[in-house]
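Trainee: Return atomic coordinates for the entry below.
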Amino acid sequence: MSPAARAALEEWLTHLRALDGRSEKTMAAYAADLRGWLSFLAHHRGGTEGLAALVTVPVGDLRAWMAHERGRGVSARSLARSLSAVKGFTAWLADRQGADATAILQARAPRFQKKLPRPLSVDGAADVLDSVGDDAREPWIAARDTAVVTLLYGCGLRISEALGLTGADHPLPEVLRITGKGNKQRLVPVLPAAREAVARYADLCPYDLTADQPLFRGTRGGALNPRLIAAAMERTRNRLGLPASATPHALRHSFATHLLASGGDLRAIQELLGHASLSTTQAYTGVDAARLMEVYAAAHPHARRRA
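Mentor: You can find the predicted model right below:
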């Protein structure tokens, strides 16, 4: 990669951060994607080239890169994300260079089957909330784990959002202001069960929950590591006989799916989850439809005869 290309990449990443505040995890993925693309071009063409040449890359070279990525085991889903990063960088660079990047911008991403979220059943989610603290060594840790998973299922929070709460958020209000991905804020109603679970944890917690410190603490008083909640979920699902898909994030999926199944409005659920695009939330309609077909196949007389 030439120094000019490296400098352009860093400038583009800075531009993205300033434009829409994307998460550092997303930015790191984009940076890795672009470094791979630019390094491939340098090797494929036998040397580094100027910035203008990066905009006018022939479709054949782009296809060669995609074939190279698939050849080293990159999934279609990951390659589609990488291509999106390449297009974004190229469009930005083309605007600065006054060049035509149509060839790259019109390239199609590989098709892939979107995975449907795998929520728990209503009873399964309730069982998790009731028993996730059963293996804890101390009552306050049991209360902590219960409070966290109750926020994931009862409010649809991401694990990072739940663990991002501070002592200033206690006692929980009726409506929480959550800062999610891309620093986007949303308002989330808090169920009484969630407020009660957090209040119980706060009463038992041996550490001073000051306003400027994390609300949920580890055994030594530091910020709670999300891996500990994942481990508690693993023990719980093994004990309850739930599938491996019963993870902390599955509780957020369950929140959305159960709301939709109860007649919740899709756009309202989008707002509650903090999805930037309605198409992301629409994945839950696929879950609901899949369950409807299961019920149909099991219950409809004609379906039973065919089976």
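
Trainee: all contacts plus neighbour counts: C-alpha atoms, from now on.
Mentor: Will do.

Trainee: Let me know how buried the closest residue to Gln270 other than its chain neighbours is, in neighbour terms.
Mentor: Leaving aside its sequence neighbours, Gln270 sits nearest to Thr281 (Cα to Cα, 6 or more residues apart in numbering; 5.7 Å). By other Cα atoms under 10 Å, 22 other residues sit near Thr281.

Trainee: Another sequence for comparison is provided below:
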Amino acid sequence: MTLTISPQARDALEDWLAARRAVEGSADATVNAYRRDVADFIAFMTGHRADPQGLAALMRVETRDMRAWMARLRSGEVGARSVARKLSAVKAFYRWLAEREGVEPTAVLSARAPRFQKKLPRPMAEEAAREMIGTVELQAREEWIALRDVAVVTLLYGCGLRVSEALGLTGADLPLAEALRIRGKGGKERVVPLLPIARTAVERYAAACPHPAAPNAPLFRGQRGGPLNPRLVQKACERARMQLGLPATATPHAFRHSFATHLLASGGDLRAIQELLGHASLSTTQAYTGVDGAHLMRVYEAAHPKAR
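Mentor: Model (predicted):
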């Protein structure tokens, strides 16, 4: 790391990250993002205040310092969403410092993130989703690769999996049962029913794959036998949606969004959809599926025993 950070601040940062791993089970990618964001903040304060940012200096951060840091981010064309993410990481770090070192966090915690409009992937129409799956199969020259790509996108749409979750399956998941045990974000596990069409797609791929399905090896393989790169799934979907004339929003992640939206439109229970998606809070599911407030209340009133 080339950023200017004092040894004391660096040690505090690594201790905080270790605590997040141990207590919250934060994924490596999340931990690395936190490290970059907080280290960038400390490095900025080093130059802004013209002194090494040891723990004592971190305790003296004021509201004007926070404003200067956020202004620097925005002047560097960092989007509002990214600023909000960085500020969230810094606030979490300062909460930990307050508990462990007695740091006064008010100036940091009172900083307000810029408002931004959440951009959600648009769901595909049911017919478009089916056509995408069928067209993805036509994009590969080798049959087993075509079957592989179909199996992946069928899991995304049929089970609401994230791409990383589908690619996280291993040979130990074979033979497939009626449900999959999925380890999602933060190591949280959930059980997802496996539709017959999804089971058939995976079994067809597994039978055709030339690489042995060892229990500790990835189920979905690249051409040479290594783990399947998610970018290859993206490329197959890109070619399929261009062939069908679908918009750029028809991405692999849009299959997951379509799964939730189509279930909800068919009268699916919002709490059940929350569990299937692996969301920690209902509000996340509401935002993800693009449900308006009135529809949410209708589902709530119909499902909640005290509302009837």
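
Trainee: rewinding a little: to which residue of the second structure is the residue nearest to Gln270 of the first structure aligned?
Mentor: Aligning on TM-score structural alignment places Thr281 of the first structure opposite Thr285 in the second structure.

Trainee: got it, and Leu272 of the first structure?
Mentor: Leu272 of the first structure maps onto Leu276 in the second structure, by TM-score structural alignment.

Trainee: counting contacts, what elements does the host helix or strand of that match pack onto?
Mentor: Assignment of secondary structure by DSSP states H and E places Leu276 of the second structure within helix 270-277. In terms of contacts (3 or more Cα pairs under 8 Å, 6 or more residues apart in numbering; DSSP states H and E), helix 270-277 of the second structure is packed against strand 189-193, helix 252-265, helix 282-289.

Trainee: what span of the first structure lines up against the helix or strand containing Ala146 of the second structure?
Mentor: If you go by DSSP H and E, Ala146 of the second structure is part of helix 143-159. Mapping helix 143-159 of the second structure onto the first structure (TM-score structural alignment) gives residues 139-155.

Trainee: can you give me how far that stretch is from the chain middle?
Mentor: 20 Å (Cα atoms, centre = their mean, to the nearest Å).

Trainee: Stretch 172-189 of the first structure now?
Mentor: On Cα atoms, centre = their mean, the centre of stretch 172-189 of the first structure falls 16 Å from the chain's centre.

Trainee: which residues in the second structure does it align to?
Mentor: Counting by TM-score structural alignment, stretch 172-189 of the first structure corresponds to 176-193 in the second structure.

Trainee: Strands of the second structure, residue ranges please.
Mentor: Secondary structure of the second structure (DSSP state E): strands at 179-183, 189-193.

Trainee: In the first structure, which residue is most central in space?
Mentor: Arg158 (7.7 Å; Cα atoms, centre = their mean).

Trainee: so what's it up against?
Mentor: By Cα atoms under 8 Å, 6 or more residues apart in numbering, the residues touching Arg158 of the first structure are 152, 249, 252.

Trainee: how near is it to Ala136 of the first structure?
Mentor: 22 Å (Cα to Cα, to the nearest Å).

Trainee: just to revisit the earlier point, format the strands of the second structure as a markdown table; extra columns: distance to Arg148 of the second structure and mean neighbour count.
Mentor: What follows is the strands of the second structure, written out as a markdown table (distance: least, Cα to Cα, whole Å; neighbours: other Cα atoms under 10 Å):
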| stretch | distance to Arg148 of the second structure | mean neighbour count |
| --- | --- | --- |
| strand 179-183 | 18 | 16 |
| strand 189-193 | 20 | 15 |
